[in-house]
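Colleague: coordinates only, no sequence provided:
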């Protein structure tokens, strides 16, 4: 059953329960609340850089790089919650102060922050900073049960991979299956075939011979196509091969870290069959890595294979190379490369470990400028390395904690977020399987290997420190891994969302890494269960790491019945409901009558999981007569009942949604009900709520500089003849006349974004086919003004200001708010902004924000032309 744990723990400030014989699981959430009040590695001018300029969500109270104003004596922070419309205000001596003072009071959801400089009389001198972001839910598990033992889950995933045609082809032909496009990344993906089959062979005797044949053939092929011995990058396997995906665009380039990754795959095969050819292949790569190491200690990120010269100036974050050299030393007692590894580690500790510029260094994205494309992968890998070498780095505990908090803060989603932007349009985030972990800014989507990375990091932190909170976090993500696996026939699905844009093939390297992590975590849990044989001695997280069993359910019920502390009873009741509806039903129905207000609210939130007449009567009565906390819980239960009954009884589902709409005050709940009601705009309540929410979102968007209303013409066809230009004169476009592009003519119409980030979801109107649309907006200024346009698009975009082209991006990409920044001068009088938005397939989106020359948003409502567009010139 779908659980509303964030609601439960919103009602319960969890305190440890001292009278039980079992571990005090509620201490997890006390720790979560305490930790979330502290910013993660906050920047400070002249001392430490700010890393979060492009961040869009936070679990921990953030601090931003807002500049001081001369003669200001203080700064007023106003955080406006989109959820309740309230302002949360505090004052500080510096504009970069963290939001700790109001963080606990701020509701989960979108926040619009402004910071104003104050003079000695307390009057506002000027705005010195503004930012909108999502305050995300902190960990409040448990979320769901394990569908499978973790080690059995890993074996099932390897077995599923083994049976795939594009894997079996290696045994038959000794070459990659051309039907599987991801083989265009040989070092990463073919290398993963080698390692996955070598590991699978050890666990599956019946398939061992075939699996080893696959691994051998894949390794031999990869060695054959590697760089020759006399090349600058001798023995390196290619990062790119062929023309598929991005391989054609990056032909002849090699990403240095992937050579070390492939070398470790060779070592896995050597471990499995003891054939020294593969050990030697790994050592040859190690020799080249040592030879080309830069004097600073690191390596270039991308180099040209022929010359060995860098493609860009971006440097590798060389943790994979360090891991490779360390493995040679620790496992094989080869010390030749240890000094090079130590040198590289010093570089990491002096650079990204200080700046926190954890650049996403993936083969299918361009290297980026600082902080433009962060990820958590290398940060977690460094934390793992430091944990595994604790004896060498006894002072590293604060850094390790910061690395894990950074990774969780930006990339872990514990519960389904409201949306990437508050919107009345269903967005990708509505289909995410949570809890989940996002990959990188440029692929801000839930990916299985990202969850595996956090499972490995959290579980290792627990293993080395004994901090049970991190065991609970690892279990929460691992359980979802098994649930998704069960839903999709035994495979580890790469994309953790219900819709995947037609991309059905999984990344082999992701599947394999998931299995390695899940098998190791399963082994750790088995060892813990063996050492703690009595159920009443086991932490709650460990009990939930196994599929539901009668003995575990009985133990949870016993703990619940003996517990006298309110918050812990809420958590235990939720855990019981996860594992057994039958066991939970009588406890929940009794708890809604409890004198304990927190327990009543928690139980009410769980009523939506039961198709019970008594529960339904209680819900309807609570919606009318209950206190606010109970009504809020009842609204969530109504939405859950609607979801539960939608397939079998649509009229009943609509009844519960209407009740939720009628009594909800939180935009999150209103939006969920509206999305589920679909196009039932003939219902006066639905129409009214939609209009209210749309107006609210658009007002917030304009306040923060987003252009909401546009003239639009299109869509027009896209082909190779007009990929970069439609060969029309933008200066001559007349909005009162149809626009002709090629052989197609389209009239202009007025369209509006329905979300707080001004995003036009073009694919919702026109589908996901390739095409082009033109959008136009106008504004009239009393005098010239310097400004900055902040633009995001999916995919390409061209922009004109007053008929002059000022920006062009031609490649495919996901939408990133404010990704492109263009400095302009707006003239006195009318200014026309024209954009050509190109779609190569899939999602089709665009948004534009207008800021002043310092990059601070300008309130769009000050220009009537932007608020109420007319078709007049």
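Modeller: Good, I have the coordinates. All values derive from a computational prediction rather than experimental measurement.
Colleague: make it CA atoms for all contacts and neighbour counts henceforth
Modeller: OK.
Colleague: so where do the helices sit in the stretch 351-500 of the chain?
Modeller: Here the stretch 351-500 of the chain has its helices, by DSSP state H, counting those that start in this stretch, at 352-355, 377-388, 397-411, 448-465, 468-487.
Colleague: output the contacting helices and strands for the last one.
Modeller: The one in question is helix 468-487. Here helix 468-487 touches helix 27-36, helix 150-162, helix 448-465, helix 540-543, going by 3 or more CA pairs under 8 Å, 6 or more residues apart in numbering; DSSP states H and E.
Colleague: still on that earlier bit, tell me which of the helices of the stretch 351-500 of the chain lies nearest to residue 507.
Modeller: Proximity to residue 507 (CA to CA) singles out helix 448-465 among these, at 9.4 Å.
Colleague: then this one, side by side with the first:
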């Protein structure tokens, strides 16, 4: 047996090695970026508005926005008798002014001089030929949010260590281990009431854990066993033997569950969140969460059943697609018809169909994918109404509740096709500028957040989510790969550094290594959205691999989201 002093010496040596590796990573990051030059570059970039509206030609998307990184332009109307307009921004006891021909001009002339912070008040007056004010064109209150100013690394953990701890924390959750005891979801975890999202993401995360982070073969086997149980259970819920999914006559993982066990029809769960919506399907999580999870599980196990269900899911999407190129946001499994007038923003479906096409040569889905792309350009890219379409969010009137997720996903998808469509690059950059303008936090000051940088979810839920940070990181990495612009890589690194700092905060305050959510205002590790933590860990793992490849002069690295199996 080791003596106590010997064991302590070994532990101390290991701890020193970890911190030394992290310190070396910090040095490498500082050498990789000239942060002063990048900040100066950003101070110029923020003077240009994000897709400004033009009366009668292009809608103003920001009528309900409250914060801006980039100089905004507002939908103010002309004043009778005015030949020009005076713009005045008041900040406590200071004012900043300029004049322009139209009342909807961007605040570019003064944006660089206005200090960061909230409580800013803008009024725009119509000015007559003699210089007198003849009426108010409009007024707004808003916050000027800080732009990017790195570096942001604060944690002593390396990315590799952070990713391992994140995936392991999910694997060791009580409700995850419960599967090994009963083969069914933990009755005390109500979030299993979202099977497509939670079970789908969980099977994908467990495959990555088994492939890359399990301590031995036995632990990896346990992880895959739980992943299989999740897959088999959601298949039973969504496609009972002898009874295809009601009117759909095919396979579509269910969005909501009433809590009844599919084998006994008895109530299993103590609580689920939307039991009355058991026969309603939201069309975004089945492919994005369950579909990718099934593909990952197939690659690991080579069990063709999982690939077959992944294919059937693609076929169901193709069958339910509308003539306009997209889907109803919510569809009834009893009637097969749309339950909502709202049309789906299909940014979670397109990557899944794309994956089936590219990974498995399922070319039958090209037409469906391409119709969805056309719908995006004919609709959302024209309106810029990026409304949230989560299964727990009510649909708001246009522009009242923008979300970061779909605009980031579309930017990332466009970059996957930029080689054959070079014009996609400009659209992708504009999408990411919008996401940054409205949702990215480059400073914790004034936001009530204990962690950061990060990406907020939506107007009505302004909290940092690590899963969205991962999606933005992927998009920025693709932009960097295509353009070579260091600012994109630096922003990707910053968002992952924010996730790692949140994880550190989580451990210090709550003793868990889950990837932090909710701006540091954490609830209970057992009640957290496991999909957010899994995708957050994916982002950290991908950044670890990307930076190692870039430092070695390589132009390619494995994608944790698209990668399946070993």
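Modeller: Noted; the coordinates are in hand. Just so we're clear, the structure is a prediction, and the values are computed from it rather than from any experiment.
Colleague: where does the TM-score land?
Modeller: Here the TM-score for the pair of chains, by TM-score structural alignment, normalised by the length of structure 2, is 0.85; 500 aligned residues with a CA RMSD of 1.9 Å.
Colleague: got the helices and strands packed on helix 468-487 of structure 1 as a markdown table, with distance to residue 63 of structure 1 columns?
Modeller: As requested, those are exported to a markdown table (distance: least, CA to CA, whole Å):
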| stretch | distance to residue 63 of structure 1 |
| --- | --- |
| helix 27-36 | 13 |
| helix 150-162 | 38 |
| helix 448-465 | 24 |
| helix 540-543 | 32 |
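Colleague: residue in structure 1 matching residue 419 of structure 2?
Modeller: For residue 419 of structure 2, the aligned position in structure 1 is residue 391, judged by TM-score structural alignment.
Colleague: what sits against that match?
Modeller: Counting by CA atoms under 8 Å, 6 or more residues apart in numbering, residue 391 of structure 1 makes contact with nothing.
Colleague: picking up where we left off before, so can I have CSV of the helices of the stretch 351-500 of structure 1 showing distance to residue 432 of structure 1 and mean neighbour count?
Modeller: Below are the helices of the stretch 351-500 of structure 1 laid out as CSV (distance: least, CA to CA, whole Å; neighbours: other CA atoms under 10 Å):
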stretch, distance to residue 432 of structure 1, mean neighbour count
helix 352-355, 30, 16
helix 377-388, 20, 21
helix 397-411, 13, 21
helix 448-465, 12, 23
helix 468-487, 11, 24
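Colleague: mind putting those helices in TSV, distance to residue 556 of structure 1 included?
Modeller: Listed next are the helices of the stretch 351-500 of structure 1 as TSV, based on distance: least, CA to CA, whole Å:
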stretch	distance to residue 556 of structure 1
helix 352-355	42
helix 377-388	33
helix 397-411	28
helix 448-465	22
helix 468-487	16
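Colleague: of all the ones you listed, which one comes closest to residue 181 of structure 1?
Modeller: Taking the helices of the stretch 351-500 of structure 1 one by one with CA to CA, helix 448-465 is closest: 18.9 Å.
Colleague: quick one: the closest one aligns where in structure 2?
Modeller: Residues 466-483 of structure 2 are matched to helix 448-465 of structure 1 when aligned by TM-score structural alignment.
Colleague: average distance between the matching stretch and structure 1?
Modeller: Compared with structure 1 after the fit, stretch 466-483 of structure 2 shows a mean deviation of 2.0 Å (mean CA distance after the TM-score superposition for structure 1).
Colleague: how far does that stretch sit from the chain's center?
Modeller: Distance, stretch centre to chain centre, for stretch 466-483 of structure 2: 10 Å (CA atoms, centre = their mean, to the nearest Å).
Colleague: stretch 175-194 of structure 1 too?
Modeller: Here stretch 175-194 of structure 1 shows a centroid-to-chain-centroid distance of 26 Å under the convention CA atoms, centre = their mean.
Colleague: which part of structure 2 lines up with that stretch?
Modeller: Against structure 2, stretch 175-194 of structure 1 falls on residues 184-203 (TM-score structural alignment).
Colleague: buried set for the matching stretch?
Modeller: 184-187, 189-203 (16 or more other CA atoms under 10 Å).
Colleague: coming back round to it: which one of the helices of the stretch 351-500 of structure 1 lies nearest to residue 574 of structure 1?
Modeller: helix 468-487 (13.6 Å).
Colleague: got the contact list for the closest one?
Modeller: Helix 468-487 of structure 1 is contacted by residues 28, 31, 139, 141-148, 150, 153, 433-436, 448, 451-452, 454-456, 458-459, 461-462, 491-493, 496, 518, 539-542, 544-545 when judged by CA under 8 Å, 6+ apart.
Colleague: can we see that at 7 Å?
Modeller: For helix 468-487 of structure 1, the external contacting residues (CA atoms under 7 Å, 6 or more residues apart in numbering) are 28, 141-148, 153, 435-436, 451, 455, 458-459, 461-462, 491-493, 541, 545.
Colleague: residue 777 of structure 1 is nearest to which of the helices and strands packed on helix 468-487 of structure 1?
Modeller: Minimum separation from residue 777 of structure 1 across those (CA to CA) falls at helix 448-465, 39.7 Å.
Colleague: which neighbouring elements make contact with the closest one?
Modeller: The helices and strands touching helix 448-465 of structure 1, judged by 3 or more CA pairs under 7 Å, 6 or more residues apart in numbering; DSSP states H and E, are helix 377-388, strand 436-440, helix 468-487, helix 508-531.
Colleague: who's in contact with the most centrally placed residue in structure 2?
Modeller: In structure 2, the residue lying closest to the centroid (CA atoms, centre = their mean) is residue 468, at 2.3 Å. Contact analysis of residue 468 of structure 2 by CA under 7 Å, 6+ apart lists 405, 455.
Colleague: show me what contacts residue 141 of structure 2?
Modeller: Residue 141 of structure 2 touches 119, 120, 121, 122, counting by CA under 7 Å, 6+ apart.
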